[in-house]
Structures are given as structure tokens and as C-alpha cells.
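Student: Sequence first, predicted coordinates after that:
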Amino acid sequence: MATQTSDLLAAAAPRTVAVVRQISDDQLDLPTPCQDYQVRDLLNHLYEVVVNFQALAGRSPVTWADKPDHLTDGWRDRFETETGRLVEAWSDPASEEGVSPGMGMPQPVVGAMALLDLTVHGWDLAVATGQPYEPAPEALPALHELAAQLAPTARQMGVFGEAVPVDGTLSELPRLLGLTGRDPAWTPR
């Protein structure tokens, strides 16, 4: 079976997996558009998102306090495997029903948050390591809506930075990045 969430995750995931696969070990200490994160930190964060949101699909509790280093032998292959499991977890129609006990949000919003992280952090990692990145175009309208909905709380919690003004005539990705507090013109210094 499939759900709207799993369809969008299935479209977005291979794009981010492709970026992750091309990151070399000598790029792990490079800066990213996320000011407090180097590539290594952002990879570990995204890995944790992919794993924890599998559990959230089934309404299982997760902890964000543990910060294991996921970048051990075979981490690129494991990231791809775990991302596939994320898509599979959100393929169950029950994953989109009700409210998440751990997050206090409707389950479809929780699933869309995983999609947002895969997309935005896919771009973060691509631009930090000099790779091209094209998001799943079918995901962008839903992500704009979600980012606008979450922005006030996300900014208070330090998840989003202050909005970066972006020319409204630009494509959807730069506008989404600006909404999440990223400068679409960011380059490594």
C-alpha cells in the first residue's frame, strides 16, 4: 500500500540518498548552511531523523537526546536502507491517522516534517559539498504550506532561522529555503 506521505517520501528520498552517497570522508568537516552544523553533524542529525520518524509513523516513542555517531563503517549504505524503511513505515495507511502521541500533531504533519528534513537537508548537504540538488517537484507545494504553518513555532524553538527575503519570482526551492531561514545563495566560505 501507499499513502500520500509515502509517495512524497519515495520521490524525495532517492535525491537525498544520492547526495549522501557522494559525500567523501574528507568533506565531513565542511561548513553547511545550518550555522551550528558541519557536514558530519548534519549527516548524523538527518540519520537520526530518518530512524526516529520510522518509529513516529507507528506512534512509538522516540528520544532525541541520544546523539550517536552514525558515520561508522558502511554508513552510506545504512542511510539508504534506513531511508527505505522510512518510506515503508509511512506506507501504512494507519500512519496518517490521528494525532502523534509524542509530537502532539496530526500524523500527516509529522510525516511531512520528515519530508521537509529530507528535502531541505538534502539541499544543505549538496550545497556544502559542491553537488547539484533538485528536489522532488511534487513535494514542494506541500512543503511550502507546512513550512509556513510551522515557521512561528519552529523559529521560537530554534529549528528555523529568521526568514530570508527571497525574490518571489524565483523557483519554489529558493522560496522554501528562505522560509526555513536559509539563504538560497549560500556558498561555503
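Tutor: The structure has been received and is ready for your questions.

Student: From now on I want contacts and neighbour counts done on CA atoms only, so please keep to that.
Tutor: Noted.

Student: centre of the chain versus the helix ranked longest in the chain, how much separation?
Tutor: The residue-count maximum for a helix in the chain (DSSP state H) belongs to helix 107-128. Helix 107-128 sits 2 Å away from the centroid of its parent chain (C-alpha atoms, centre = their mean, to the nearest Å).

Student: That helix packs against which elements?
Tutor: helix 4-21, helix 39-57, helix 140-156 (3 or more C-alpha pairs under 8 Å, 6 or more residues apart in numbering; DSSP states H and E).

Student: Buried residues, the first one. List them.
Tutor: For helix 4-21, the neighbour count (16 or more other C-alpha atoms under 10 Å) marks 5-20 as buried.

Student: Same question for the longest one.
Tutor: Neighbour-count burial for helix 39-57 flags 39-54, 56-57 (criterion: 16+ other C-alpha under 10 Å).

Student: and here's the other structure:
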Amino acid sequence: MNDTISKLLEAAADRTVTVVRNITDDQLTAPTPCAEYDVHALVDHLFQVIVNFQALAAKKDSDFGAAPEHLTGAWRDRFADETVRLIAAWDAPGAEEGTSGAMGMPARTVGAMVVGDLAVHGWDLARATGQPYEPDAALVGMLGAEFGALAPTARKMGVFGEPVPVGEDAGPFEALLAMTGRDPGWSRP
């Protein structure tokens, strides 16, 4: 697999957009493995991430403080459309070069962060709504390396929880989930 951010986003989006399209209205209040969010709040958060990381790809500032309500009207279609825009933004020449916006981090690292959000929160939403979720192996490999380096800083910022212990037989995606503070065995209560 080509390991550009845009190609990795395509792989993550392929699975996560399917999960979002299949969320029913009666599932919006269900808890998720991302404890501070129910399904509704997590989809709203993921919308905000997708829109803001489009700006970061273009080396513009983001506004994570805004809290618009995204789950109105044809929100599932808008989610898919914004994801297409996200992929296009990271496919633009120079998107992976230099630093991204006010984050002041290498653009490739920022791109890996949004790939991770799309994949990990896709899993969160799939688990919360009883859907399957199997990420692309190349995507998991890249995220394992990137997130391993980012994990201490992410924990200090409250983005990752404390790592969850997993058995020696845990697969790479289970290990990645555990690194972010998720229990790979989480199931709906």
C-alpha cells in the first residue's frame, strides 16, 4: 500500500464512513469505548476533526474550540463528503511537507494523527453500534510507529488514556487500541 497520508486516509475512511452510514438514530445515545463520548458526541467530534484537519493540511490554523452541531439533516452523507474533502486536502502537493498550522508539528505527524482519529474512532463507533471493523494492515503498521512516538505527549495532553495491558497474543490493532487507552475487548453494556 502507498503510505502517503491521503492513501492511508482512504483506507481508514473506507471503513469508518461505512460504520457512520450504518448508525441508526436510536444508537446515538449509546456509550462508546471512548468514555467521555456517547455515539452522538463522538460522531460530532469526528466531524470537527475531519473539518479542522482539512485546514491543517493546507497549513492554515484550525478551530477546535468551535462546537457546531453536525448531526442534523443528511449528516451521514455530509460525513462522507467531508471525509472526501479531507483526503483531497492531504493529497494536495506539499500537504505532507513542513509544519501544519498552529500545531507547529511536522505535517506528516499531523496527518498521521487524523488517520489515527479516523481509524480508532471508527473502531469506537463500530463497537458502540455492534458493527464489524477491521482496519487495513499497512495503516495499523504506520499508526503503531507514529503513535508509539506520540503516546507520552498525547497522554500529557489528555488525548490518550493510560495504556491498557493486553496479552502477548494481542494483534497489532489491539496493541494500538491499548496504547491509546482503550480496552480492545470493550463491548456494549
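Tutor: On my side now, so go ahead. Everything numeric in this text was worked out from a predicted model, so none of it was measured.

Student: show me the contacts for residue 186 of structure 1.
Tutor: 33, 127 (C-alpha atoms under 8 Å, 6 or more residues apart in numbering).

Student: Map it onto structure 2.
Tutor: The alignment partner of residue 186 of structure 1 in structure 2, by TM-score structural alignment, is residue 186.

Student: Quick check: that match vs residue 166 of structure 2, distance?
Tutor: 12 Å (C-alpha to C-alpha, to the nearest Å).

Student: Nearest residue to residue 57 of structure 1 in space, please, no chain neighbours.
Tutor: Leaving aside its sequence neighbours, residue 57 of structure 1 sits nearest to residue 95 (C-alpha to C-alpha, 6 or more residues apart in numbering; 4.9 Å).

Student: What is the burial count for the one you found?
Tutor: As a burial measure, residue 95 of structure 1 scores 23 neighbours (other C-alpha atoms under 10 Å).

Student: ok, now which ones touch it?
Tutor: Residue 95 of structure 1 neighbours (C-alpha under 8 Å, 6+ apart): 57, 58, 59, 89, 107, 108.

Student: Report the secondary structure state of the residue lying closest to the second one once chain neighbours are set aside.
Tutor: Which is residue 58 of structure 1. Excluding its sequence neighbours, the residue lying closest to residue 58 of structure 1 (C-alpha to C-alpha, 6+ apart) is residue 95, at 5.9 Å. Of the three states, residue 95 of structure 1 takes helix under DSSP: H, G, I helix; E, B strand; the rest coil.

Student: quick one: contacts for the counterpart of residue 101 of structure 2 in structure 1?
Tutor: Residue 101 of structure 2 maps onto residue 101 of structure 1 when the alignment is built from TM-score structural alignment. Contacts for residue 101 of structure 1 (C-alpha under 8 Å, 6+ apart) come out as 59, 61.

Student: same thing with the one 10 residues further on?
Tutor: In this structure, residue 111 of structure 1 makes contact with 5, 53, 57, 90, 96, judged by C-alpha under 8 Å, 6+ apart.

Student: Among the residues you listed, find me the one that's closest to residue 146 of structure 1.
Tutor: Of all the contacts of residue 111 of structure 1, residue 146 of structure 1 sits closest to residue 5, with 12.7 Å by C-alpha to C-alpha.

Student: and that closest one, how far is that from residue 164 of structure 1?
Tutor: 27 Å.

Student: Same check on residue 101 of structure 1?
Tutor: Residue 101 of structure 1 is 33 Å from residue 164 of structure 1, by C-alpha to C-alpha.

Student: Stretch 59-68 of structure 2 maps to which residues in structure 1?
Tutor: Against structure 1, stretch 59-68 of structure 2 falls on residues 59-68 (TM-score structural alignment).

Student: Could you pull out the buried residues of the matching stretch?
Tutor: residue 59.
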